[in-house]
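Visitor: Got a sequence here, can you build the structure:
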Amino acid sequence: MRLIPINALRPGMVLGKKIYSSEGLILLAEGVELTAGLIRRLGTLEIGYVYIEDRMTDDIIVPELLTEETQQQALRSLRTSFKNLENQPALKGSFHHLGKTFSGMMESIMDEISEHDECMVLLTEMNTNDYNLYRHSLNVCIYTTVLGVAHGYSRDELKVLGLGALLHDIGKTRISQKLLQHPGRLNDEEFREVQKHTEIGFAILKDEPNIPLLSAHCALSHHERLDGSGYPRALKGPDIHEYAKWIAITDSYDAMTTQRVYKPALLPHEAVEVMYAGSGKLFEQSFLATFRDRVAIYPPGITVKLHTGESGVVSKIHANVPHRPVVRVLTDAEGVPLPAPHELDLSQTLTTMITGIGHTNQEHT
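Guide: Just a heads-up that it's a prediction; the model follows:
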């Protein structure tokens, strides 16, 4: 399977993974042969990359941290609960269903993530058209739970952290969707309105008997930054709870690697580079180091260019050195397809460097 940009699609290529709408509905199933018309349609959906089947890489599997069934069940629950909050005229009374719904969900998420021996921060789904609150909430929860496992939190601590990540943006259910999807730069008044989602989220969660208070504080503090430049309280490093510091990282990463109406998605290595510019200033340095060591910056199936001029597809990731994957070399330095592709383990050949991301001159179908 290969991950390629939309502008590299050609008629006759076959989809390797489903393509979902922003509401989680299947737009195109895997195995569909692309026509010129379908490619034009995909171009209108603002999807940056898709997985395609490819005879030279058909044995490359893109791992899933959660089964499709668990992901879709989680998205349905998030959509139902968040829609109920959006449609409620005033925030009065309690929301006991939140604790019951999401506590059980976190148990399932932790169980499935713990089944993976080499737990990595993987792009959860490239084949979606545009950001939505439900997918973002689940992504941030998955990423944060992976990092929590790597950090060594207990199961009880993971559950509190994961619930905080899952519900960190629940306050956005009370913010105008038109404002949240605004395609241009917000003015000061609009930005202050969006900032309110942190305090609204805390107000929704803080008194729920099945939602830990620390999880509610994640909703309140995930936009705080070490240097005091965050909101809503302009807290500085020592005053920000460590759970909120983790979610600050995963929330920012998912926002950058997800297609938005006002900006294209970044690939993982690009997002990590941007985030490292804020190391020690915006994000906790040691937490960011853990993130860097666990994120698959070159996802399986993506085409990479080597300093030798050769190019190939990432076929495997090493959990201990994710930036040095195994590459299936497909073309030589002149871009000519090799008659016999070979595997190059960059963790063993340290003098070979990845110099770029792209697609080969000739796609094998």
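
Visitor: Please make it C-alpha for all contacts and neighbour counts, starting now.
Guide: Will do.

Visitor: can you pull out the strands in this protein?
Guide: Remark: strands assigned in the chain by DSSP state E are 2-5, 14-15, 19-20, 26-28, 49-53, 303-306, 311-316, 326-331, 337-345, 354-357.

Visitor: what's the most buried one of those strands?
Guide: Highest mean neighbour count among the strands of the chain (mean count of other CA atoms under 10 Å): strand 311-316, with a mean of 27.

Visitor: what packs against that one?
Guide: Strand 311-316 sits against strand 303-306, strand 326-331, with contacts defined as 3 or more CA pairs under 8 Å, 6 or more residues apart in numbering; DSSP states H and E.

Visitor: what would the strands of the chain look like in TSV with distance to T198?
Guide: Output for the strands of the chain, formatted as TSV (distance: least, CA to CA, whole Å):
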stretch	distance to T198
strand 2-5	35
strand 14-15	39
strand 19-20	28
strand 26-28	32
strand 49-53	32
strand 303-306	39
strand 311-316	39
strand 326-331	41
strand 337-345	44
strand 354-357	36
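
Visitor: who wins for proximity to Y262 among these?
Guide: strand 49-53 (16.9 Å; CA to CA).

Visitor: what sits up against the closest one?
Guide: The contact list for strand 49-53 (CA atoms under 8 Å, 6 or more residues apart in numbering) reads 1-6, 13-17, 19, 31, 126-127, 301, 365.

Visitor: and this one, so I can compare the two:
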Amino acid sequence: MEWKFVRLLSIGQVQPGMKLGKRIYNEEGLTLLAEGAELTVSILRRLGNLGIDMLYVRDEITDDIVLPEMVTDETRRQAIKQIRTVYRSMMNDTMGRISYPHLGYSFRKMTEEILNDLGSREDVLIMLGDIHTTDHYLYTHSFNVCLYTLTLGMAAGYSKDDLFTLGMGSMLHDIGKTRIPPEVLLKPGRLSDEEFEEMKRHTEHGFAILKDEPFVPLLAAHCAFQHHERLDGSGYPRGIQGGEIHDFAKWIAITDSYDAMTTNRVYRRGMLPHEAVDILYGGSCIQYDQRKLEVFRDKVALYPVGLTVKLSTGETGVVTSVPPKTPNRPIVRVIEDAEGARVQPYEIDLSSRLSVMVERIKEA
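Guide: As a prediction, the model looks like this:
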């Protein structure tokens, strides 16, 4: 397992001269800025222009805080490379003439690698995603949704065969976007009604692409078809309800929405996990399956390691770890008292101090 010594700060809190604690990727999964790089004024300005508003940095106050990775860098890099290679070919194939006979085989292999990584870790939690630029969202989103969905599928006790199908369906859920015109897919702002109708067609395109592909389970094609359906019939493309929607698509509906909300986009900053979970719970029993949301809530780290928080006691601290059994009650290292004065750091385990709550995220 890989560990990084980090603290998570808004870019406004980062001081020139600080060292980057975790590498930054572009949306193709390639390293944009390596960990350990010195953050200068010009670099910080450039990162801000690229839509990055939070960074992991090395901090002497918290230099023993470590961040667990859900999968290895190599698994992550290879998966995004595979997605990028196939999707780019399909985007360039405007007439739909190229076939992809090994699509199912190669994506099944990547699903197996992700499952192996997740299976080698005990009590895996869904952590805040890697820091990315906002230039192309599709590749890393497809990977993240697969990673999160498989974490939930494992927690739900699915068989190995079901996990393979769920993994492929979640990794390929947005493959239909390769058939959406680039000016709509990559538009840096709100879509018009006409453009949104065009975007919604990616579910139908995805089903058409996958349903006859060798080595791709038909159920994976239905994941692409149904992941925007909602329990109350308000989704698309068919407006089906409740039991008409396959369970796999219900899982992907949650992880797809969560990653969309927590990822930086050109037109808005990404939410923190607790903010996104609150919104998802607002749709419990209406749009999202309540029991699946409960599994999700128990597997997501609401307050990421390294985040600076204000406690209900008035004290300020940094999240040092997230207990797998109580992911909404982290261990917090207090660094300031209620008056804002620096103190000799000490830790509070919120899983045992139930009277103390995280009141808000501490901003600069």
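
Visitor: TM between them?
Guide: The TM-score (TM-score structural alignment, normalised by the length of structure 2) is 0.96; 359 aligned residues with a CA RMSD of 1.3 Å.

Visitor: nearest to P183 of structure 1, of the helices and strands packed on strand 311-316 of structure 1?
Guide: strand 303-306 (30.5 Å).

Visitor: now for the closest one, which elements pack on it?
Guide: Here strand 303-306 of structure 1 touches strand 2-5, strand 311-316, strand 354-357, going by 3+ CA pairs under 8 Å, 6+ apart.

Visitor: what stretch of structure 2 lies opposite it in the alignment?
Guide: Following TM-score structural alignment, the aligned partner range for strand 303-306 of structure 1 in structure 2 is 308-311.

Visitor: And that stretch against structure 1, how far off on average?
Guide: Following superposition, stretch 308-311 of structure 2 is found to deviate from structure 1 by 0.6 Å on average (mean CA distance after the TM-score superposition for structure 1).

Visitor: Determine the number of other residues adjacent to the corresponding residue of structure 2 for D227 of structure 1.
Guide: Counting by TM-score structural alignment, D227 of structure 1 lines up with D232 in structure 2. Neighbours of D232 of structure 2 under the rule other CA atoms under 10 Å: 15.

Visitor: gap between D232 of structure 2 and T140 of structure 2?
Guide: When distance is defined by CA to CA, to the nearest Å, D232 of structure 2 is 29 Å away from T140 of structure 2.

Visitor: What of P327 of structure 2?
Guide: On the measure of CA to CA, P327 of structure 2 and T140 of structure 2 end up 24 Å apart.

Visitor: how about T290 of structure 1, what does it touch?
Guide: Taking CA under 8 Å, 6+ apart, one finds L147, A150, H151 in contact with T290 of structure 1.

Visitor: is it possible to export these to JSON lines including neighbour count and distance to Y231 of structure 1?
Guide: As requested, the contacts of T290 of structure 1 are exported to JSON lines (neighbours: other CA atoms under 10 Å; distance: CA to CA, whole Å):
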{"residue": "L147", "neighbour count": "26", "distance to Y231 of structure 1": "23"}
{"residue": "A150", "neighbour count": "16", "distance to Y231 of structure 1": "28"}
{"residue": "H151", "neighbour count": "12", "distance to Y231 of structure 1": "26"}
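
Visitor: Dump those residues into CSV; add distance to G99 of structure 1 as well.
Guide: Formatted as CSV, the contacts of T290 of structure 1 follow (distance: CA to CA, whole Å):
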residue, distance to G99 of structure 1
L147, 23
A150, 26
H151, 25
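
Visitor: and of those, the nearest to G356 of structure 1?
Guide: Checking the contacts of T290 of structure 1 against G356 of structure 1 by CA to CA gives L147 as the nearest, at 26.7 Å.

Visitor: Which position in structure 2 pairs with that closest one?
Guide: Structural alignment (TM-score structural alignment) places L147 of structure 1 against L152 in structure 2.

Visitor: again with G184 of structure 1
Guide: Matched to structure 2 by TM-score structural alignment, G184 of structure 1 sits across from G189.

Visitor: Spatially nearest residue to its match (excluding sequence neighbours)?
Guide: Nearest residue to G189 of structure 2, sequence neighbours excluded (CA to CA, 6 or more residues apart in numbering): Y267, at 5.4 Å.

Visitor: Please report how far the one you found lies from T75 of structure 2.
Guide: 30 Å.

Visitor: Same question for G29 of structure 2.
Guide: Using CA to CA, G29 of structure 2 is found at 11 Å from T75 of structure 2.

Visitor: Find residues that contact each of those two.
Guide: Both G29 of structure 2 and T75 lack any common contacting residue under the criterion CA under 8 Å, 6+ apart.

Visitor: quick one, which of those two is more surrounded?
Guide: Between G29 of structure 2 and T75, G29 has the larger neighbour count (other CA under 10 Å), namely 23 against 16.

Visitor: and the counterpart of G176 of structure 2 in structure 1, how many neighbours does it have?
Guide: Using TM-score structural alignment, the partner of G176 of structure 2 in structure 1 is G171. Neighbours of G171 of structure 1 under the rule other CA under 10 Å: 25.

Visitor: Name the nearest residue to G171 of structure 1, ignoring sequence neighbours.
Guide: For G171 of structure 1, ignoring the flanking residues on the chain, the nearest one in space by CA to CA, 6+ apart is G201 at 3.8 Å.
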